[in-house]
Each structure stands twice: as C-alpha cells, then as structure tokens.
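In: Next come a sequence and a model predicted from it.
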Amino acid sequence: MPLRTAITLLAVSATALSAQAPDPAALMRRSREALAPIQRIVGQWEGDARAWEGPGEPIAVRQHEDVVFGAAGTVIQIRGTGRNPQSRAIVFEAAATIWFDPQANRVRMRTHRDGNSVEPEIEIRPDTIVWGFPVPGGRVRYVIALTDSTWHEVGHYERSGARPIQTIEMHLRRTAPPR
C-alpha cells in the first residue's frame, strides 16, 4: 500500500507540474518579441573606436562586432574585438548575451571581458540600448544608438556630484547583414 500511494502521489505531482509548465512555442514567441526592438543590431559591424584608460590620450582601435541570433532566435550573442590599427594585434575582446527572462518578465544581459563577467541593467528604447552597472565609487553607463547601417556607442564612468568621464566611443558601420 505505501508503494502504491507513493506512485499515485508522484503521478499526480508530475501531472500538476506539467500543467503549470509554460508552452515552449509561446515562450519562444515572447522571447523573440522582447528582442525585436533591437534585432537590427544583428549583423557584422566595423569601425573606429577610442578608449580612455585614465588621463591622457585615448587608445585608438579598429573595432569589429559580430552579432548573431542564437538558440532559435531567443538570444542575441555579441562578440567584440578591438585591434591595434597598425599591428592588427588584439587589444580588446569582450562578449555579451542578451535574452528575455520569462521569470523576471524582462530582457537581461550578461557581459564577459578579461575573465570577469557582469550582469548589467539594460534598457531598450526605440533605436537605443542603454546598459550599465555599478563599480567602486560610481557606475559605468553605455548608450548605443542604432540605425540600420550605423552603431554609435559612448561609455562613461559616472560619480555622484561629478561630471561623467568618457571611457569609450565607437563609430561602426554595418559590414554584413544578419546571417
């Protein structure tokens, strides 16, 4: 009798859980809809960028961004590489993933660089992506302005009561359409 009761309870629990599970097709549709406002970022981009690592002149790089849909169009994967314009040596590499989180009902982002990762706050506006995260003494904030053929990104270090300090600026052009 105890084994039969356990099996019955297990079957009832499994049925209840499966009834609560989200419909995979509906979840994929919601994910794609949430990413639709920024789908124009998908493609290959290249252009000039400058990065400030402290006082003085910025470092100039030739920046390439490869952006693809992944997981059946439910995530956007970004891979950025900055190279020295003369030697072509890599001076900057980063990666990011943007996805819709159904439990939180919002778009999320995770970035990776130099062995570190952070999950910044992300705000999607028409033709603009704003993302940033806290750092000691303030926060870092990036604004990406997009058109079908251009990507202009500016980053700042912000401290309370002080003028923002520019950390990066990229002027990219689409070099290949989405794959």
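Out: Great, that's in hand.
In: only C-alpha atoms for contact and neighbour calcs from this point on.
Out: Fine.
In: Where do the strands of this structure begin and end?
Out: 43-51, 59-70, 75-83, 90-101, 106-113, 116-118, 121-125, 128-135, 138-146, 150-158, 165-176 (DSSP state E).
In: who wins for proximity to residue 6 among the ones you listed?
Out: The minimum distance between residue 6 and the strands of the chain falls on strand 90-101, with 34.5 Å, by CA to CA.
In: Presented hereafter is structure B, for comparison with structure A:
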Amino acid sequence: MRRLLPVLLASAAVAGAAQAQMPPDPAVRIAAQTEAMKKLSWMDGTWRGPAWNVGPTGRHDITQAERIGPLLGGSVKVVEGRGYNPDGSTGFNALGVISFEPNTGVYSMRSYAMGQAGDFKLALTADGYTWEIPAGPMTIRYTAVMKDGAWREIGERIVPGQAPVQFFEMNLKRVGDSAWPTAGEVGPK
C-alpha cells in the first residue's frame, strides 16, 4: 500500500494538471457570444439609403446598401456593404465580421474594404456603436446611431489638436428581412 500511495497521488496530480489545461467548454463560450450579439440584432436585415464621402477628387454621392445577418448559430454577425454609383455600378464593397470575446468582454470587427483588412475594437453605445482605425498620426472614427428605424453613420478624420473633419455619412432605412448569410447552405446530402 505504501508503494501504491505515491503512484496514486502522482496520477491524481497529473490528471488535475491535465484537467486545468483543458480548453473552456465551447458551449459556454458560444452561449456568451450569442447573448452578446443580441445587442446588435437591430442590424439584421437589409438596409438602403443615400451616402456620401469626400476623397481626393472631392465629394462622391452613392446609394449605400447593407445586408447583415447572424452566422455560427448567432455567435457572430456578418456585414456586407455596397456603395452604388449613380450609374448603378458598384463603387464600394466591404465585408465585416463582428464578434465578441467572452474573456475580455470586448466586441471586435474584422473588416475587408478597398484592398485593406484589419481588426478593430467595436464599442457599443446606448444607441449604436463606434469603431476606429489608427492611421499614423490621425485616427479614423466611425460613429453609428440607430434611432426610429433609421441607421446613421458618419466617418471622421481626427488629428490631435484639431477639430474632427467629417468625410463620410450614410443614412439608411431598413428595407426588410434577409436570410443571408445562412440561406443556401450546403446540406449533408
């Protein structure tokens, strides 16, 4: 018995260490992520409205369209934005994936637009959200407000010591529901 006791204790210690190194239960994390995404459920569906931006060639007016929906059981949100030129061609196209990290309580967005990609913190506000892109000595800040069924988002260039300069605005109305991005999924047979 004296010889067996150290072996049993060592086995218990190894099992305890292995248990401590096990990843967290995915169901718990996914449930927390899904619950957090409910705060952005107002975005789901299709949206359209006027938008403009100011670039090197001056002001450019477009019709902005967004389609947004949950994926992975509602634990992430997928966003596609298209800016249509007056002739109907696509002048702007972007894709974003919004997620929530339960360990830190932080929302983030992975964005792809204009040949660029990045990960950005998304901060929820009482009536929308903000997100920022570091751009050298300046910051690009987007502020979205959802009010009375309308989604207004502006973009501003912020240089330290100077007033923010607005370069983008979209004013969208909800057009309807969308089964995107889950519609058309490939089944097992």
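Out: Okay, I see it. None of these values were measured; they are calculated from a predicted model.
In: Figure out which of the strands of structure 1 is closest to residue 4 of structure 1.
Out: Closest approach to residue 4 of structure 1 among these (CA to CA): strand 90-101, 38.9 Å.
In: Show me which residues of the closest one are buried.
Out: 92, 93, 94, 95, 96, 97, 98, 99, 100 (16 or more other CA atoms under 10 Å).
In: Same question for stretch 108-123 of structure 2.
Out: Of all the residues in stretch 108-123 of structure 2, those buried under the rule 16+ other CA under 10 Å are 108, 109, 110, 111, 112, 120, 121, 122.
In: hey, which helix is longest across structure 1?
Out: Ranked by residue count and defined by DSSP state H, the top helix of structure 1 is helix 2-20.
In: if we can go back for a sec, closest one to residue 3 of structure 1 among the strands of structure 1?
Out: strand 90-101 (39.0 Å).
In: and the closest one, how far from structure 2 on average?
Out: Strand 90-101 of structure 1, aligned to structure 2 and superposed, deviates on average by 0.8 Å (mean CA distance after the TM-score superposition for structure 1).
In: what span of structure 2 lines up against that strand?
Out: Per TM-score structural alignment, the counterpart of strand 90-101 of structure 1 in structure 2 is residues 90-101.
In: what does that stretch contact?
Out: Stretch 90-101 of structure 2 has contacts (CA atoms under 8 Å, 6 or more residues apart in numbering) with 33, 36-37, 75-85, 106-114.
In: before we move on, what about stretch 70-89 of structure 2?
Out: 30-31, 33-37, 44, 61-69, 90-100, 181-182.
In: just stretch 124-143 of structure 1 next, same as before
Out: Contact partners of stretch 124-143 of structure 1, identified using CA under 8 Å, 6+ apart, comprise 37-38, 118-123, 144-147, 153-160.
In: Quick one: buried ones out of the residues you listed?
Out: 38, 119-120, 122, 144-146, 153-158.
In: Format those as TSV; extra columns: distance to residue 46 of structure 1.
Out: Output for these, formatted as TSV (distance: CA to CA, whole Å):
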residue	distance to residue 46 of structure 1
38	18
119	25
120	24
122	23
144	14
145	15
146	13
153	12
154	15
155	18
156	21
157	24
158	27
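In: Nearest to residue 5 of structure 1 among those?
Out: residue 119 (45.3 Å).
In: Give the aligned equivalent of the closest one in structure 2.
Out: Using TM-score structural alignment, the equivalent of residue 119 of structure 1 in structure 2 is residue 119.
In: Contacts only, for the closest residue in space to that match that isn't next to it in sequence.
Out: Spatial nearest neighbour of residue 119 of structure 2, chain neighbours left out: residue 110 (4.5 Å); criterion: CA to CA, 6 or more residues apart in numbering. Applying CA under 8 Å, 6+ apart, one finds that residue 110 of structure 2 lies in contact with 96, 97, 98, 117, 118, 119, 120.
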